[in-house]
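Chemist: this one's structure only:
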């Protein structure tokens, strides 16, 4: 079944997608349904805001990216930015630009992933927008979070004697992307070809359905540790280290043999 988005219209689609959304966080006073969301944060908290824009053909390829996975990933990449500031994500707004090739059922799939991510990480959907696009699918997610005022971690706090730590292994998401691109090329050359992903489920999950490192922030808090500097490394270790070094006005030494590479 395929329902044209035009049959619902912009406001009908928003109502359809956000129906049944409940607010769970105390700081979420009012969400979808008015001109703006209403938020209220305690005086001892710092409010954190981040935005990510994802463009079809640049950040994702719908040839091999399920819309449910895309919805999940779109939310999680924003949560990761809040965790990287030593904060906790609390709310998101989701704005979408859609071409005519997308149906209401397609958006149901996307939103099912978005809502699943929000349920997993206890984040409220408090607003957003939809509009038409002539070129494809564009996704803009804004995430709002909170952190203790004296525990916000910036990129510019690294010191010369600090130890560089990576919270997980590296390379799996990139290899997952290469695997998907390889199978896409095979499929283009031979329409009857079936993708061969046997034994590569972990790599695919890291690319298509990544997770934000909420567990690291919780462990740091439990150990009463506040890092001097921190950021997520979704763009790669070397580029992110360069950002920290530049903003902290410091250099770094990396021991290649100690980099936690995933060798799958």
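Modeler: The structure has been received and is ready for your questions. Note that the structure is predicted; figures quoted are calculated from it, not measured.

Chemist: all contacts plus neighbour counts: C-alpha atoms, from now on.
Modeler: Will do.

Chemist: Residue 166 - nearest residue in space that isn't next to it in sequence?
Modeler: residue 260 (7.6 Å; Cα to Cα, 6 or more residues apart in numbering).

Chemist: Hmm, I typed the wrong one, I wanted residue 210.
Modeler: residue 73 (6.3 Å).

Chemist: Please apply the same query to residue 211.
Modeler: Counting by Cα to Cα, 6+ apart, the residue nearest residue 211 is residue 76, at 6.3 Å.

Chemist: residue contacts, that neighbour?
Modeler: By Cα atoms under 8 Å, 6 or more residues apart in numbering, the residues touching residue 76 are 117, 210, 211, 212.

Chemist: Secondary structure, distance to residue 86 and neighbour count added to those, as JSON lines?
Modeler: Listed next are the contacts of residue 76 as JSON lines, based on DSSP: H, G, I helix; E, B strand; the rest coil; distance: Cα to Cα, whole Å; neighbours: other Cα atoms under 10 Å:
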{"residue": "117", "secondary structure": "helix", "distance to residue 86": "19", "neighbour count": "22"}
{"residue": "210", "secondary structure": "coil", "distance to residue 86": "19", "neighbour count": "17"}
{"residue": "211", "secondary structure": "coil", "distance to residue 86": "16", "neighbour count": "18"}
{"residue": "212", "secondary structure": "coil", "distance to residue 86": "12", "neighbour count": "19"}
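
Chemist: ok, second structure coming up, stack it against the first:
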């Protein structure tokens, strides 16, 4: 007689209680930064930032809105939930030092499931050298809600804001954009195939790059280190979470300027270009409006052109113009069009 497969252990979170659960999930997190004066275990964490400016960013991820657990492994979700917050700190030309992690959970999540999620959190903290110093857990009527706050340090004279762009500044983009959006299209397509034909196995083998950009993004810590070594301070900067077009509009609005963006300067990975065509999508549209790339969009003074030209993985994509000129796209075909910001919309007024 064939033996039955051993059932994985499942521990109800209620057996540990709120504080027991937090202690169980976070006991392996050491404090890595001298500024982390006091971590988990008191009413509040204590951070000593000395002469640095403290920068703080908070993001919330909601199941069914920001992630789908049908194709997102919990370990990857834990990692990504940290990375997307650290990216905001790097976008200030600062360095993240601490995070807090709060979860709203329905009763379908076991202790073992949360251990898997926190394994991803731990790996992200270890990779980026940040400390988990607090958080909260509470019940949720449906699904999972994740709220992460990232705290960082930045030198006063080196912080980069959205509001610093000036006419004549050069627009730059790191890495490549659009791949994460296309990775999401692959995952959604395979999900629908599975729902209609559960016997069909997902086929993701040839799309590892784009799928990886969606499920396991990385924040551009390396760029902040490059800026420091080159003595380069961006005049403005933002991370690409909602699409290049949307982020460029944020900079232009905050700085009171316009922008001239070159289509040929927007970096797109070859795998993303091919996948866009496979989906009958325009690659540049995916790059401008896709989002979730977590690259950096920034501007530099034209006097720093020689510095930025020789830094790896940075692409010159345009120029800041006067506000009256608007925000426009110069296509490869030689046409000039007003740029449309069609990135991620967090609240849809047509939905109840």
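Modeler: Everything's here; your move. If you're wondering where the values come from, they're calculated on a predicted model, not measured in any experiment.

Chemist: Give me the aligned partner of residue 78 of structure 1 over in structure 2.
Modeler: Under the alignment (TM-score structural alignment), residue 78 of structure 1 maps onto residue 85 of structure 2.

Chemist: Its match and residue 149 touch, don't they?
Modeler: Yes. With contact defined as Cα atoms under 8 Å, residue 85 of structure 2 reaches residue 149; the gap is 6.9 Å.

Chemist: overlap in contacts of the two?
Modeler: 57, 58, 59.

Chemist: hang on, isn't the first one packed against residue 147?
Modeler: The reference is to residue 57 of structure 2. No. Under the criterion of Cα under 8 Å, residue 57 of structure 2 makes no contact with residue 147, lying 10.7 Å away.

Chemist: Compare neighbour counts for those two and give me the winner.
Modeler: The residue with more neighbours, out of residue 57 of structure 2 and residue 147, is residue 147; 20 against 16, by other Cα atoms under 10 Å.

Chemist: Helix or strand: which one has that one?
Modeler: Here residue 147 of structure 2, judged by DSSP states H and E, is contained in strand 144-154.

Chemist: With residue 242 of structure 2 instead?
Modeler: Per DSSP H and E, there is no helix or strand for residue 242 of structure 2.

Chemist: Number of residues surrounding it?
Modeler: Residue 242 of structure 2 - counted by other Cα under 10 Å - has 21 other residues nearby.

Chemist: Okay, it and residue 183 of structure 2: tell me how far apart.
Modeler: The gap separating residue 242 of structure 2 from residue 183 of structure 2 is 15 Å, by Cα to Cα, to the nearest Å.

Chemist: for residue 206 of structure 2, same thing?
Modeler: 11 Å.

Chemist: what about these two, which has more around it?
Modeler: residue 183 (24 against 9).

Chemist: residue in structure 1 matching the more buried one?
Modeler: In structure 1, residue 183 of structure 2 lands on residue 176 (TM-score structural alignment).

Chemist: Report the secondary structure element holding its match.
Modeler: helix 172-189.

Chemist: Excluding its own residues, what touches that helix? List them.
Modeler: With Cα under 8 Å, 6+ apart, helix 172-189 of structure 1 has contacts from 63-64, 193-197, 200, 202-207, 262-264.

Chemist: Provide a list of residues in contact with the residue nearest to residue 210 of structure 1.
Modeler: By Cα under 8 Å, 6+ apart, the contact list for residue 73 of structure 1 reads 113, 114, 117, 208, 209, 210, 211.

Chemist: Closest to residue 68 of structure 1 out of those residues?
Modeler: Using Cα to Cα, residue 113 comes nearest to residue 68 of structure 1 of the contacts of residue 73 of structure 1, at 4.3 Å.
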